[in-house]
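>>> Please find the sequence and the predicted model below.
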Amino acid sequence: MLAAEACIAYGERGMTLADALEEIYETYGYFSESVKSYTLEGKEGMEQIAGCMQKLRMAPPEAFAAILVDEYEDYLSGERTHRGGEKSALALPKNDTLRWLLADESWIVIRPSGTEPKLKLYIGARAKTKAELDATLRQLMQDVDARLKGYLA
C-alpha cells in the first residue's frame, strides 16, 4: 500500500521511484555496507580468532585506508576511546566485538561468531557520490582484509 502511495505521489511530480531514490541520495548521500566472513577450522581456528581479536585490542589501528579513526569501541571492556585518547564508558552489554568510527563517517566492526570458528567483518560507508562510496568501501575492505589475514596467519 505504501509503495503504491509513493508511486502516485512521485508520479504527480513527474518522477519514478528510482528518480525519488536518486533525489534522496543526492540530498543525504550514498550509504552502503559490506560483510565478509573468515572461516577457520576447529579448535585451532577458534584460537587463531581469539589471537586476532587480542592483537586488535592490544594495538587498535589509528587509521584504515588512510582515514583516521575518531572513536574505537571495545564492547568486551565496555570502553570507548576517542582520537585524543579520552576514554568513556559504553552503556551496552559486554561481548567480544570491536568497532571503529572513522573521520569520514565510515565504520568497521569485527567480531567472532559465537558458535563456530568464524570471524565476521562488517564495513559501512557514506559518500556524496556512488563512485566515491564504491571506492571507499573497496579501499576499506582491502585494508582490513589484509590486516585480518596477517593476524590470522
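Structure's in. What do you need? Only a predicted model underlies this, so the values are computations on that prediction, with no experimental measurement involved.
>>> switch to C-alpha atoms for all contacts and neighbour counts from now on
OK.
>>> for the protein, what's the longest helix?
Longest helix of the chain, by residue count under DSSP state H: helix 130-152.
>>> Report the buried residues of the one helix or strand Ala50 maps to.
Here Ala50, judged by DSSP states H and E, is contained in helix 42-58. Residues of helix 42-58 classed as buried by neighbour count (16 or more other CA atoms under 10 Å): 45-46, 48-50, 52-53, 56-57.
>>> And stretch 89-108, by the same measure?
Using 16+ other CA under 10 Å as the test for burial, stretch 89-108 gives 90, 97-102, 106-108.
>>> Pasting the second one now:
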Amino acid sequence: MVKTIVTSELGAAIAESFGVTTINTLTGFKFIAEKMAEFEETGKHTFLFGYEESYGYLAGDFVRDKDAVQIALLTAEMAAFYKNEGKSLLEMLDLLYTQYGQYKEKLISLKFDGMEGQQKISQIMSSLREAAPKEIAGLSVARVEDYQSGIATSANGKEVAIELPRSNVLKFILEDGSWICARPSGTEPKCKFYIGLINQEDAIFDEVEKMIMEIAE
C-alpha cells in the first residue's frame, strides 16, 4: 500500500496486521503514481492500494491518478456487503477503532498573502527547524523528520536518512505515535499543519492549534 506522509496511519496499521507493507511518499498523488511505475520497473512490490489525506484513493494500477469512480463503486459494494450482514459502515468503522485504536486527523491552514506572507511562511518553517519543540501538548517528541535535510533525528540524538526526495517539510512524531506535520502549500499562500492523533482526546487538537498560533505570531 502507498500513502503520503500527511495521511492517517490507520490504513498502515490495518495493512500491517495483514502482512502488507506500507510505503510513504511526499504530498501529492503524483508521487503515489511514481511508486506504481517504480514497482512495475523493479518488480519488488505489487501495488494494491494508494490513498492520500485530501480525499484521493486508487485501488488498481491501471490509472495513474486518484479515481473517485472506482472508489465509489467499492464503497457501494462494501455498504451492500455489510448491509446483508446486518451491519452499517459506521459500526464497522467503530470495530476498526476497537481493533486498531482511534485515529483522528485535522488540518490547520494559515494564510499569508503577498511577499510578506511568503517571508512569514519561511520564518515559521525556519523557527520550527531551528528550535524544534521537545514536547507538544504534554507528549514528548520522539522523532523529528526533516525532509529538507533528509534526516530523521530521534530524541536520543540518533540520526537516520529519509529515503525520499528533498522537500520543505517537518514532521514531529510523538511518544504515542501521534504526529504533527508542517509544510508550505505548493499551490496557495498558506502554511499547512497536519495533525494525526492516536487514542487521544479532541482537546489535544486545541492545544496543538494554540501552539501553532503562537509560533505564527
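Structure's in. What do you need? Owing to the predicted nature of the structure, the values given are computational and were not obtained by experimental measurement.
>>> re the thing from before, tell me how far the longest helix of structure 1 lies from the chain's centre.
Helix 130-152 of structure 1 has its C-alpha centroid displaced from the chain centroid by 10 Å (CA atoms, centre = their mean, to the nearest Å).
>>> quick one: the residue of structure 2 positioned farthest from its centre from Met78 of structure 2, how far?
In terms of distance from the mean C-alpha position of structure 2, Asn84 ranks first, at 33.2 Å (CA atoms, centre = their mean). Noted for Asn84 of structure 2: a distance of 10 Å to Met78 of structure 2, by CA to CA, to the nearest Å.
>>> Tell me who's in contact with the equivalent of Asp96 of structure 1 over in structure 2.
Under the alignment (TM-score structural alignment), Asp96 of structure 1 maps onto Asn168 of structure 2. Taking CA atoms under 8 Å, 6 or more residues apart in numbering, we find Asn168 of structure 2 in contact with 146-148, 183-184.
>>> Pick out the most distant pair among those residues.
Asp146 and Pro184 (13.5 Å; CA to CA).
>>> Leaving out the residues flanking it, which one is nearest to the most centrally placed residue in structure 1?
Among the residues of structure 1, the one closest to the centroid is Ile123, at 2.5 Å (CA atoms, centre = their mean). Of all residues beyond its chain neighbours, the one nearest Ile123 of structure 1 is Ile108 (4.6 Å), with distances taken as CA to CA, 6 or more residues apart in numbering.
>>> I figured the one you found hits Thr97, correct?
No: between Ile108 of structure 1 and Thr97 there is no contact under CA atoms under 8 Å: 10.5 Å.
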